[in-house]
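Student: Sequence and predicted structure are below.
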Amino acid sequence: MGRKPRQQKSARTGHSGPAKAASGGELRIIGGDWRSRKLRFPETGGVRPTPARTRETLFNWLNYQLAGSRCLDLFAGSGALGLEALSRGAGTTVFVDHTPALAQALRGNLRLLKSEKGDVVCQSVDTYLAQPPAEPFDILFMDPPFRQGWLENLFPLIAGYGWVRPGGWIYVEHESERTTPETPENWTLHRQKSAGQVTYCLFKTEESEGT
């Protein structure tokens, strides 16, 4: 979007890496207003953008959900998922990553794209989620470091503090060698696929009564 030491890395290390250059990695947006735009990012921590084919599948799943949506991109890294969402019509995206160099690059890329719809938070994801949001999000993207137990720790925070609105969507990536961790009871698995070492899942939260 496996890992080594128990240390949060903003990197996504399980997919094939992006094209490399001396100055860092490269991300290509594949759809929407910024289609084919190429963006640079530092390769600190082994950052691994979710591959183009996986992104295409995900955003086909979310095709009718994106327009005007509020998105949250956790462990944002290069910002591949959140930027793709903005390109395809999302209203806003909050990017959360604890690595200063990646947060700085994300802010620079948003300026390069002349977008004021992105907000970058340089903070650890567990700290960020340990309180209720000002307003729940419509779509949450989460591709954490592999083999560190992040999903088991973060699922309860996301559900318990109401980070995703009823009827909203949660996208998760994890290593294919394991089963998807138990999810909160009000999440329903909508779609799931595996590609190489990565399994990716899209969950929907239950609608509130009367909606």
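Tutor: It's in.
Student: all contacts plus neighbour counts: C-alpha atoms, from now on.
Tutor: OK.
Student: so how far is the longest strand belonging to the chain from its chain's centroid?
Tutor: In the chain, with assignment by DSSP state E, the single longest strand is strand 164-175. Distance of strand 164-175 from its chain centroid, counting by CA atoms, centre = their mean, to the nearest Å, is 10 Å.
Student: Can you list the neighbours in contact with that strand?
Tutor: 1-2, 14, 136-144, 146-147, 158, 180, 197-208 (CA atoms under 8 Å, 6 or more residues apart in numbering).
Student: what do you get if the cut-off is 6 Å, keeping everything else the same?
Tutor: The contact list for strand 164-175 (CA atoms under 6 Å, 6 or more residues apart in numbering) reads 136-143, 197-208.
Student: Then stretch 101-108?
Tutor: Residues contacting stretch 101-108 (CA under 6 Å, 6+ apart): Phe41, Cys122.
Student: again, 10 Å this time
Tutor: Contacts with stretch 101-108, where a contact means CA atoms under 10 Å, 6 or more residues apart in numbering, come from 10-11, 39-45, 47, 76-80, 83, 95-97, 100, 109, 111-116, 118-123.
Student: Use this one as the comparison:
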Amino acid sequence: MKRQVKQKSPATGAIRIIAGQWRGRKLPVLDVEGLRPTTDRTKETVFNWLTPYLAETNCLDAFAGAGSLGFEALSRYASHCTFVELDKQAAKQILANRDLLKLSAQAADVRQGSLFQQHLPEASYDVVFVDPPFNRGLAQQAIDWLSQSGCLKPDALVYVECELTAMPLNLPGGWQLLKQKQTQQFSYQLYQTGDRDA
């Protein structure tokens, strides 16, 4: 009698969508080095901050990882999210999860590669999530790149997550801090790229 060899699933965990049209839905996540999906508690706080602004927005999940922030935004009726993820397998899993949610490529554009090599449409994003791997200085590089790339709409909102040991961010001109919080492991902030009173 032949032994059946079970195929090991590449997905080793799950993220949970916490509100919106896919509330409670779990999506598979790969065990990839450096992948650190945003916790439910942090996600709840961040999206409480964003709720008044999120509907019908164009979002960019700049270091998408598992796509947790981008899928949460789409669940809460953002009209579009561009997912950028360097790791090939993680990007494939985001594509698979897009299919699970029956999202079109127009609603969820998945790009495998570095944020810093992307050619993004000018003045296209209302909300950006910057949650990079820690201890590499990527948060500062990302906000510098975003401010120079021209891809942000006026008064765009930018969420940034950093390790507690990170140097304070050097903000581009006109950016202002709207909200901030920290846990025992990391800090997170919400910035606006323009002056509300301008």
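Tutor: Cool, got the structure. Remember, predicted model here, so these are calculated numbers, not experimental data.
Student: Superposed, what's their TM-score?
Tutor: The TM-score (TM-score structural alignment, normalised by the length of the second structure) is 0.89; 188 aligned residues with a CA RMSD of 1.8 Å.
Student: Among the contacts of strand 164-175 of the first structure, name the buried ones.
Tutor: Buried positions within these, assessed by neighbour count (16 or more other CA atoms under 10 Å), are 136-143, 198-205.
Student: how about those residues, which pair is most distant?
Tutor: Pro136 and Val198 (27.6 Å; CA to CA).
Student: ok so Ala142 of the second structure is a helix residue?
Tutor: Yes: according to DSSP: H, G, I helix; E, B strand; the rest coil, Ala142 of the second structure belongs to a helix.
Student: what's the burial count for it?
Tutor: 19 (other CA atoms under 10 Å).
Student: Map it across to the first structure for me.
Tutor: When the first structure is aligned by TM-score structural alignment, Ala142 of the second structure is paired with Leu154.
Student: now the spatially most central residue of the first structure, what's its secondary structure?
Tutor: Centroid-nearest residue in the first structure: Phe141, 3.3 Å away (criterion: CA atoms, centre = their mean). Here Phe141 of the first structure is strand, with the state taken from three-state DSSP.
Student: contacting residues around the alignment partner in the first structure of Gln176 of the second structure?
Tutor: Counting by TM-score structural alignment, Gln176 of the second structure lines up with Thr188 in the first structure. Thr188 of the first structure makes contact with Trp169, Ile170, Leu202, Phe203, Lys204, Thr205, Glu206, according to CA under 10 Å, 6+ apart.
Student: Mind doing that once more with 8 Å?
Tutor: Contacts of Thr188 of the first structure by CA under 8 Å, 6+ apart are Phe203, Lys204, Thr205, Glu206.
Student: Which parts of the first structure are helices?
Tutor: With DSSP state H, the ranges of helices along the first structure come out as 52-61, 80-87, 100-112, 125-129, 150-160.
Student: With the second structure overlaid, how far apart is the first one on average?
Tutor: Spelled out, that is helix 52-61 of the first structure. On superposition with the second structure, the mean distance recorded for helix 52-61 of the first structure (mean CA distance after the TM-score superposition for the first structure) is 0.5 Å.
Student: quick one: that helix to helix 80-87, angle?
Tutor: Counting by axes from the mean of the first three to the mean of the last three CA atoms, to 10 degrees, helix 52-61 of the first structure lies at 50 degrees to helix 80-87.
Student: got it, and the longest one?
Tutor: Using the same axes, to 10 degrees, the interaxial angle of helix 100-112 of the first structure with respect to helix 80-87 works out to 20 degrees.
Student: residues in the second structure aligned with helix 100-112 of the first structure?
Tutor: Taking TM-score structural alignment, helix 100-112 of the first structure hits residues 88-100 over in the second structure.
Student: tell me which residues in the matching stretch are buried?
Tutor: Gln89, Ala90, Ala91, Lys92, Gln93, Ile94, Leu95, Asn97, Arg98.
Student: what's the answer for stretch 157-168 of the first structure, then?
Tutor: Neighbour count says stretch 157-168 of the first structure has Leu157, Ile158, Ala159, Gly162, Trp163, Val164, Arg165, Pro166, Gly167, Gly168 buried, by 16+ other CA under 10 Å.
Student: same question, stretch 107-114 of the second structure
Tutor: Ala108, Asp109, Val110, Arg111, Gln112.
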